[in-house]
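Asks: the amino acid sequence is not available; the structure is as follows:
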């Protein structure tokens, strides 16, 4: 998790691993065109793919980086000499979702059917979706083996896992070598992000 102070900026850079980033609090912009970042915005980027700058607004900006494996995750900044020496072939995707809206508790809790909504989609198994479940409901997660595994991130309500109720901003990782995963809502319901990596990101 990174926290930027008011108007603080991170210059354009890239990492050696594929990752999702979730902008969960505060506000800011990304890229030279100043795309708005508001809670909750999802970003996907392939390894060795430059992005930025990221600039915090007056209230600061908090975001979480999610990777399936650590690998060479050190940032390589484009304003430093020799950055091209670190580049490797990549699909060079840098995708940012629209702002995700969450339900108020009575609406979430009273839901009677599972609802899946697509946020980002790729042709290699990569996807970012939100699943909305009412109180005590469950839904089968994606088959982990079809791509690079996925994270389940609690955006609203709670997730029941191993007899524990996990609150907002908790997460569970499901690696592509694991069996299927059941997404189980707590007593107030659940709205969770399901962030699936392309197969090559499994490491």
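Replies: All right, it came through fine. A quick note: this is a predicted structure, and the numbers were derived from the prediction, not measured. Residues are numbered from 1 along each chain as shown.

Asks: CA only for contacts and neighbour counts going forward, please
Replies: Will do.

Asks: could you find the closest non-adjacent residue to residue 96?
Replies: For residue 96, ignoring the flanking residues on the chain, the nearest one in space by C-alpha to C-alpha, 6 or more residues apart in numbering is residue 43 at 4.3 Å.

Asks: list the residues that contact the one you found.
Replies: 20-22, 94-97 (C-alpha atoms under 8 Å, 6 or more residues apart in numbering).

Asks: please, a PyMOL command that selects the buried ones among those residues?
Replies: To isolate the buried members of the contacts of residue 43 in PyMOL, using 16 or more other C-alpha atoms under 10 Å:
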select buried, resi 20+21+22+96+97
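
Asks: give me the subset of the contacts of residue 43 lying in strands.
Replies: 20-22, 94-96 (DSSP state E).

Asks: now those in TSV, with distance to residue 12?
Replies: Listed next are these as TSV, based on distance: C-alpha to C-alpha, whole Å:
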residue	distance to residue 12
20	16
21	15
22	17
94	12
95	15
96	15
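
Asks: ok, structure two:
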């Protein structure tokens, strides 16, 4: 099981990357070494893995510059994205509040537009990806894969401490963000307003989980986890032990689907 990584620790590995269309991004590494960090450190490039790629958590925070656009594209690994600040559009849909986007490997999704504030979002993968495959240039590589297309957006409910969020919670409030599917894909927001133990789905029911603290703080496997802390749990590991303190916590669980031959 990976250790808890805090926002402050991730910022120590923050690197600038300018996309081919001129959009400026800044990438802060949480788990693993992503393709941007590899380039920044002069490490040799990595080729795509066979699908599904071996289990390998890669997680980072993207800061997308103001008044910019990331064109439509797809990746060769399953991923979640969590939009946490800023305004813009995901395709034609406005980015409003906290939002989860999931995209299965080889599933094209719409451009990401950032308004004058820029946007920040986490990208969370459970396997290696060599980088975006831009559309329509890489359309040919998708032939025969259309049956596996799957992606969608899920709004994250209001958090404790928000004006429209819960003020007092008895025990633990579990709220669905991405409905659970037979292959294990799901995302649930867990919230407490005081001391409580949080239990999520069994890791073996999917192909890896990320837990992201959105508000407050807690202990995860006896490690301190503050706001924007992150941890990855592999499917062959026990469920994490999560204990909220007296001020409560809002923590998001995102689980990847199982894959054949994985």
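Replies: Sure thing, it's come through. This is a predicted model, so every value here is computed, not measured.

Asks: TM value for the aligned chains?
Replies: After superposition, the two chains reach a TM-score of 0.88 (TM-score structural alignment, normalised by the length of structure 1), with 199 aligned residues with a C-alpha RMSD of 2.3 Å.

Asks: the residue nearest to residue 96 of structure 1 maps to what in structure 2?
Replies: In structure 2, the residue matched to residue 43 of structure 1 (TM-score structural alignment) is residue 101.

Asks: give me the distance between its match and residue 161 of structure 2.
Replies: Distance from residue 101 of structure 2 to residue 161 of structure 2, counting by C-alpha to C-alpha, to the nearest Å: 24 Å.

Asks: same deal with residue 262 of structure 2?
Replies: 41 Å.

Asks: which one of the two has more residues nearby?
Replies: Counted by other C-alpha atoms under 10 Å, residue 262 of structure 2 and residue 161 do not tie: residue 161 has more neighbours, with 16 against 10.

Asks: what do we get in structure 1 for the more buried one?
Replies: Here residue 161 of structure 2 is matched to residue 104 in structure 1, going by TM-score structural alignment.

Asks: quick one: residue 212 of structure 2 and residue 205 of structure 2, what's the gap?
Replies: Distance of residue 212 of structure 2 to residue 205 of structure 2, computed by C-alpha to C-alpha: 19 Å.

Asks: please read the previous query as pertaining to residue 88 of structure 2.
Replies: 34 Å.

Asks: touching, residue 186 of structure 2 and residue 258? I think so.
Replies: No - the pair residue 186 of structure 2 and residue 258 fails to qualify as a contact (C-alpha atoms under 8 Å) at a distance of 11.2 Å.

Asks: out of the two, which sits in the busier spot?
Replies: residue 186 (21 against 18).

Asks: that one matches what in structure 1?
Replies: So, by TM-score structural alignment, residue 186 of structure 2 is matched to residue 127.

Asks: which ones are touching its match?
Replies: 118-121, 194-197 are the contacts of residue 127 of structure 1 under C-alpha under 8 Å, 6+ apart.

Asks: so how do I select the buried members of the residues you listed in PyMOL?
Replies: To isolate the buried ones among these in PyMOL, judged by 16+ other C-alpha under 10 Å, type:
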select buried, resi 119+120+194+195+196+197
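
Asks: and for residue 137 of structure 1, the neighbour number?
Replies: Neighbours of residue 137 of structure 1 under the rule other C-alpha under 10 Å: 20.

Asks: measure the nearest residue to it once chain neighbours are set aside to residue 193 of structure 1 for me?
Replies: Leaving aside its sequence neighbours, residue 137 of structure 1 sits nearest to residue 185 (C-alpha to C-alpha, 6+ apart; 5.4 Å). Distance of residue 185 of structure 1 to residue 193 of structure 1, computed by C-alpha to C-alpha: 13 Å.
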